[in-house]
Structures are given as C-alpha cells and as structure tokens.
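Trainee: Next input, structure requested:
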Amino acid sequence: MSERALVEPQHRTSRRVYRSDVRAARKRLAGQIRKTPVFHTTVAGPHGPVPVTLKLEYLQHGGTFKVRGSLNALLESGTDTEQVVIASGGNAGIAAALASARLGKACTVVVPESAPHTKVAAMWSYGAEVLWHGTTYAEAYSYATDLATERAALQLHAYDLPAVVAGAGVVGLELEEQVRGRPPVLVAVGGGGLVAGIATALGRRQQVIGVEPEGIPILHAALTANRPVDIDVSSIAADSLGATRIGDIGLDIARRYDVRSVLVTDDAIATAREYLWREFRVVVELAGATALAAVQSGAYIPADGERPVVVLCGANTDLAVL
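Mentor: Have a look, this model is predicted:
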C-alpha cells in the first residue's frame, strides 16, 4: 500500500508553492542531498531507437527523491522539532526516517498492514519506530494525526505539503543546469509531489508531463473533472504510485503550468523496468520505470529532434523480482 490520500470531510487549504520556494529549498539542502547525474542515451521505442536523457534520481540517498522533500521540511521547521510522525507504506516513510536520523530527530512511521516488508525494513535501518495500524493508508493517516498531536510532534505528509513539494522541485533546478535546451520532462505521478515540484521549478519554460498507470489515473481524472477525484487503484505500481486522489498542491500546480497526463499500461511499466536492468544494469522499482514506459510504449512520441528527459525516481524494490 502506498501513500494513498485520505478523503477528509474538510480539505486543507495549502499555501501555494513558487519557484522562489524551490530555490530556497536548494540552498537549505546544500550538502544534504546528492545532485544526481543525467545519462544521455537511446532506448528502444515502438519504431526504433529514441534519444533520451535519463535523470538518475534513484541514486538519491535512501533510493528515492522523497528524501529531498523530507529534509527540506525538517530543516525549514527549525531546531524545535524533536519528533517526527508520518503515515506511509513506502518511500515517504523511508525518506522521513533517513532525514530524521540525519538531523538527530526521532521518527515514527505509521504503516498499514499491507506495507511491503522491503520498505519497512529500510525504515528500521534508519532507526525509525514503525507502528502498524489499519488496513488502508487512510486509517494509518488518521492514527498518525492523533499520534502527532499526542506527542507534540511534527507531522509530515507524503506529498501534499509545501516544503515537501519545494524540496522535490530541486530536481528541476538541477535539470536546468545539466541539460541543454528546454526538452520536455517526463515524471511518474504518485500523489503529485514530484511532478508538481519540477513543474514549479521549470515554470512555462519547459513542458512537464505526468506519466500514470492506466489503473491509477489521479492526475488525468482531476484535470478532466477540474477537481480532485477519488479513484479505485488497480496497478502493479500501486506500492509507490497508489494514491487515490491528487494532492491539492499537485493539482494547483498542474493547472498553473499546463502539466499534461499520459497513461501507460502495467505491461509497459514492467517491460520498461526489465529493459533498464537488461540493457543498463539499472535496478529501479516499478514507479521508477513508469516515465520511461511512456517513451518505450509510444504513449508519448517525441517530436523530431527532441530528446526528452525521463526521471527514474526510485529504487526501493526486492531484487528477487528481477
């Protein structure tokens, strides 16, 4: 189970996130994160080789881009925060645990019973307290909220928090320095934090395209309805891209910067991940291969002379699945 969005009777009113917030996050994160490299190559497409630039974000500390957001949120909160609580079944919990350990804070991750053991083990490895509660992320989130109040702890959100989105957006600032021109950037969509952060960093200077499994089209559904829409999740990538609705911040930014949504099949995602291992010996989780699946399957067809950027966003997976 992933960071599935809780359907709340009263939705939070989130502060807007701007490029200035992302630039502030980059200063805050200096020396705390890796500036992950890019790799210019070609990949197999439906009609022959396709030039791409791979952003190797799976090399980030903790194997996930989410460390950027967690560290930014904790650094922004100041020194008064000694305890951190988050509800997560996956990478957000790993990121919060790592960030808390790095800054000497106690971290508790509330996970649903279905949380993958591989990811729970990673949370433990960074010293987090892991508490199981409920069978869904919504139940875990509700318990985490109560726990944060009881302990007077800082509660992080997996993707719908301004500091988390701004931290993720530093990926976009790095791409401006690493890649010539202004090619489109393809990004997998979970709750919307990464695609929103990158879109905020790049603004209208570059097209940002969200790539989603056909069985989890939260951005696509929200853009179609012009509001967040709850959906049923059905995809092999649900362990990390399984939010049931787009975050408020993610939808606001998608509207502001005309972020597109492209849908891919589960077969295309599995094929892309296997291809990365076979051709490049790159190990990513299914979410990490989702953006590449759009290029390889033909769901996204680059224009003549275009070399799109494809973000490989995470690598927390069981090696036995390859």
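
Trainee: going forward, measure contacts between C-alpha atoms and count neighbours the same way
Mentor: OK.

Trainee: Show the residue spans covered by the helices in the chain.
Mentor: Using DSSP state H, the helices of the chain run over 19-29, 66-77, 91-102, 117-125, 137-151, 162-168, 170-178, 193-202, 218-225, 238-241, 248-256, 266-280, 286-297.

Trainee: For the fifth one, which helices and strands make contact with it?
Mentor: Which is helix 137-151. With contacts taken as 3 or more CA pairs under 8 Å, 6 or more residues apart in numbering; DSSP states H and E, helix 137-151 sits against strand 83-87, strand 106-111, strand 154-156.

Trainee: As TSV, these with distance to residue 182 would be great.
Mentor: Shown next, in TSV, are these (distance: least, CA to CA, whole Å):
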stretch	distance to residue 182
strand 83-87	36
strand 106-111	39
strand 154-156	33
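
Trainee: One more sequence to fold, the one below, so I can look at both together:
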Amino acid sequence: MTTTVVPGVADVAAAAERIRPYVRHTPVLRAEVDGRPLVLKLEHLQRTGSFKMRGALNALLTGERPEQVVTASGGNHGIAVATAAAILGVPATVFVPATVPESKARRIEAAGARLVRAGERYAEAAAAAHKAAATPGARYVEAYNDPAVVAGQGTVAAEIVADAPEVDAIAVAVGGGGLAAGVTLGSGGRLTVAVEPERCSCLHQALAAGHPVDAEVNSVAASALGATRVGDVTFGVLSGSSVRSVLVTEAEILAARDRLWDEFRLAVEPAAAVPFAAWLAGAVPGETACILLCGANAEWTP
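Mentor: Take a look at the predicted model:
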C-alpha cells in the first residue's frame, strides 16, 4: 500500500528560502468594496503571470537536478515549468490538451519549452506526458499532486500573513488543489476558502464523497481549473484542515472578472476572479478577507 506524503508548515518555510532568488514578492492592495474591507493579493503579477512559478521552481530545486523535464498542463503550470527549467538550464517538454488557449501555448514556447498537443482534456495530455517521462534522466513535474509543488505554492500565503496580518480568511481558486493546500499550510491557521466553478468542482465533490472522485470539467475557467480529480497529496492536506468549500456560477465568475477591471483596473483571467465572485456573493466569512488573484494569462479585453 502506497503512503501519501503530505507536506507541512516547515516545508513551506524551506520552499520560501529556496525560491526567493527567482520569484517576486507580489504586493497586496487594501480596498473597501460594498462597504466591506478587502485585501487583494496581486499574485497575477508574479513571473510567468501566475502563482505556478512558485511550485514549479521548488520542485525543480528539490533533489537531484534532472537531465530533462516533462509535464502536462492546461497552460499556467506549463509556462511556469518552462520558465523554471530555462532558469536552471534544463530542457523542458510540455504536453497540453487541444483546448489550451493559444495565448498560453505561445507563452510556453516563448519560454523555451517544446510544446506537444495530446488529447482533448488535461487527463489525456497528462497520460501522454507520463509516458514520455519514462525516459532515463527525465523528471515529470506534477501540476499539483506533489509535496514540493504544494509547499512552493504555500509561500504566497506566507507573504500574505507577513504583509496583511489582519486577514482572517484567504479565498483561493481550486483546480487540482495545490494552491489551496499550500495556502492552508502557509496561512498560520487562517481559514482557507476553496472556491470552484459549479461545473468544475473536483475538490467539492471529493470532500462530499470523503475521497478523490472524477468530476465534470466545463467552465470558462477550465484552462486553469480543469483538473478532473483532486490529487491525493492536496486532498490529504485539505480534508484534514479547516477549509470551507464554495461553488460559484459562470455568470458570477465573469461579473467578478469585469468588476476587478472596472473598479481596480486589474486584468485577470477568469480563474483568478473565482474567489472574488464568492466574496461578492457573501460566501467568504471573516472581518477582513484576502482574495488571491492567481493568474492573468488570458487575452481579454473588457
């Protein structure tokens, strides 16, 4: 029987030191919206345009450096792995589904990786990538189901706690759960509000079932949140912690995205607006919540 390794708080602290030379300490923006205080973590300003850079770097800086890197991605993770591999001088191959947005595909190639299109869904691209990674000297970098990746993502929460200690809840978008799990570890005991689209909700369904299950993937935010099944590592963290699972509609996501632009001139991809949609709907508790804007890799004009 395989035992799932679950990262801890110390792993997040170690990751922060490991990746510090390569990532940005992204700013927070304090605001008042609809008469309520709010903190926005502007992680969409991170290198590669999303939080994924943190986990990819920590994974590649942990253990022996591989001869080549292989991964599968709906877009943001692939851009991050391609960039992290380039920083370390390691060739990278990124498998993507046919549904990957062209803007993300271009960024993967621009970062220096070889792009391979495989299948219609992320799961099919991942299967092809795992097969390719069987080559000696190659390493497969998981998008979320890896302790080092989760620990790397948790460094964003450590920054929030340091810069905005008044925050009592952190709302994050969920795909495979790597960011939510990392935030839970790095937030100093604050409530994690894990938000998903109604039609892209593998964590919500896993928590209801008591174990990871396959879920539908059909959302405007699917390129970033399109995991069909939450990972064992991420589920191990999230199921054993104080986490609130929230669902939002497609209309709420798009309205939240538009409001971020209209009110703050923050241009983010739909996935990044998912937690803000939950906050606008009153589903994020606390006196002062933080909304983590996770990415901006989309070609969008309001």
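
Trainee: on that earlier part again, can the helices and strands packed on helix 137-151 of the first structure go into CSV with extra columns for distance to residue 310 of the first structure and mean neighbour count?
Mentor: As requested, these are exported to CSV (distance: least, CA to CA, whole Å; neighbours: other CA atoms under 10 Å):
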stretch, distance to residue 310 of the first structure, mean neighbour count
strand 83-87, 28, 26
strand 106-111, 30, 26
strand 154-156, 27, 22
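
Trainee: about what we covered before: of all the helices of the first structure, which one is nearest residue 308 of the first structure?
Mentor: Among the helices of the first structure, the nearest to residue 308 of the first structure by CA to CA is helix 286-297 (8.9 Å).

Trainee: quick one, the closest one and helix 266-280 angle?
Mentor: 90 degrees (axes from the mean of the first three to the mean of the last three CA atoms, to 10 degrees).

Trainee: Same list, the helices of the first structure, but as TSV with distance to residue 314 of the first structure and mean neighbour count please.
Mentor: As requested, the helices of the first structure are exported to TSV (distance: least, CA to CA, whole Å; neighbours: other CA under 10 Å):
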stretch	distance to residue 314 of the first structure	mean neighbour count
helix 19-29	19	19
helix 66-77	9	25
helix 91-102	8	27
helix 117-125	12	18
helix 137-151	20	18
helix 162-168	13	29
helix 170-178	13	20
helix 193-202	11	30
helix 218-225	20	20
helix 238-241	9	25
helix 248-256	19	21
helix 266-280	11	18
helix 286-297	5	29
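
Trainee: now those helices as TSV including distance to residue 52 of the first structure?
Mentor: Formatted as TSV, the helices of the first structure follow (distance: least, CA to CA, whole Å):
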stretch	distance to residue 52 of the first structure
helix 19-29	25
helix 66-77	23
helix 91-102	26
helix 117-125	30
helix 137-151	35
helix 162-168	21
helix 170-178	13
helix 193-202	18
helix 218-225	24
helix 238-241	23
helix 248-256	23
helix 266-280	13
helix 286-297	9
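
Trainee: Looking at those, spot the one closest to residue 318 of the first structure.
Mentor: Among these, helix 117-125 comes nearest to residue 318 of the first structure, with 6.4 Å by CA to CA.

Trainee: Mean distance between that closest one and the second structure after superposition?
Mentor: For helix 117-125 of the first structure, the mean distance to aligned residues of the second structure following superposition is 0.5 Å (mean CA distance after the TM-score superposition for the first structure).

Trainee: Give the other helices and strands that that helix contacts.
Mentor: Taking 3+ CA pairs under 8 Å, 6+ apart as the contact cut, helix 117-125 of the first structure packs with helix 91-102, strand 129-132.

Trainee: picking that back up, who wins for proximity to residue 244 of the first structure among the helices and strands packed on helix 137-151 of the first structure?
Mentor: Residue 244 of the first structure lies closest to strand 83-87 among those, at 14.9 Å (CA to CA).

Trainee: Identify all contacting residues around that closest one.
Mentor: Defining contact as CA atoms under 8 Å, 6 or more residues apart in numbering, one finds that strand 83-87 of the first structure is touched by 3, 93, 96, 100, 105-111, 137, 140-141, 144, 147-148, 151-158.

Trainee: hmm, try it at 7 Å
Mentor: By CA atoms under 7 Å, 6 or more residues apart in numbering, the surrounding residues in contact with strand 83-87 of the first structure are 93, 105-111, 140-141, 144, 148, 153-157.

Trainee: Tell me which of the helices and strands packed on helix 137-151 of the first structure lies nearest to residue 238 of the first structure.
Mentor: The closest of those to residue 238 of the first structure is strand 106-111. By CA to CA, the value is 14.9 Å.

Trainee: quick one: that closest one aligns where in the second structure?
Mentor: Taking TM-score structural alignment as the measure, the second structure aligns residues 91-96 with strand 106-111 of the first structure.

Trainee: so how far is that stretch from its chain's centroid?
Mentor: Taking CA atoms, centre = their mean, to the nearest Å, one finds the center of stretch 91-96 of the second structure at 18 Å from the center of the full chain.
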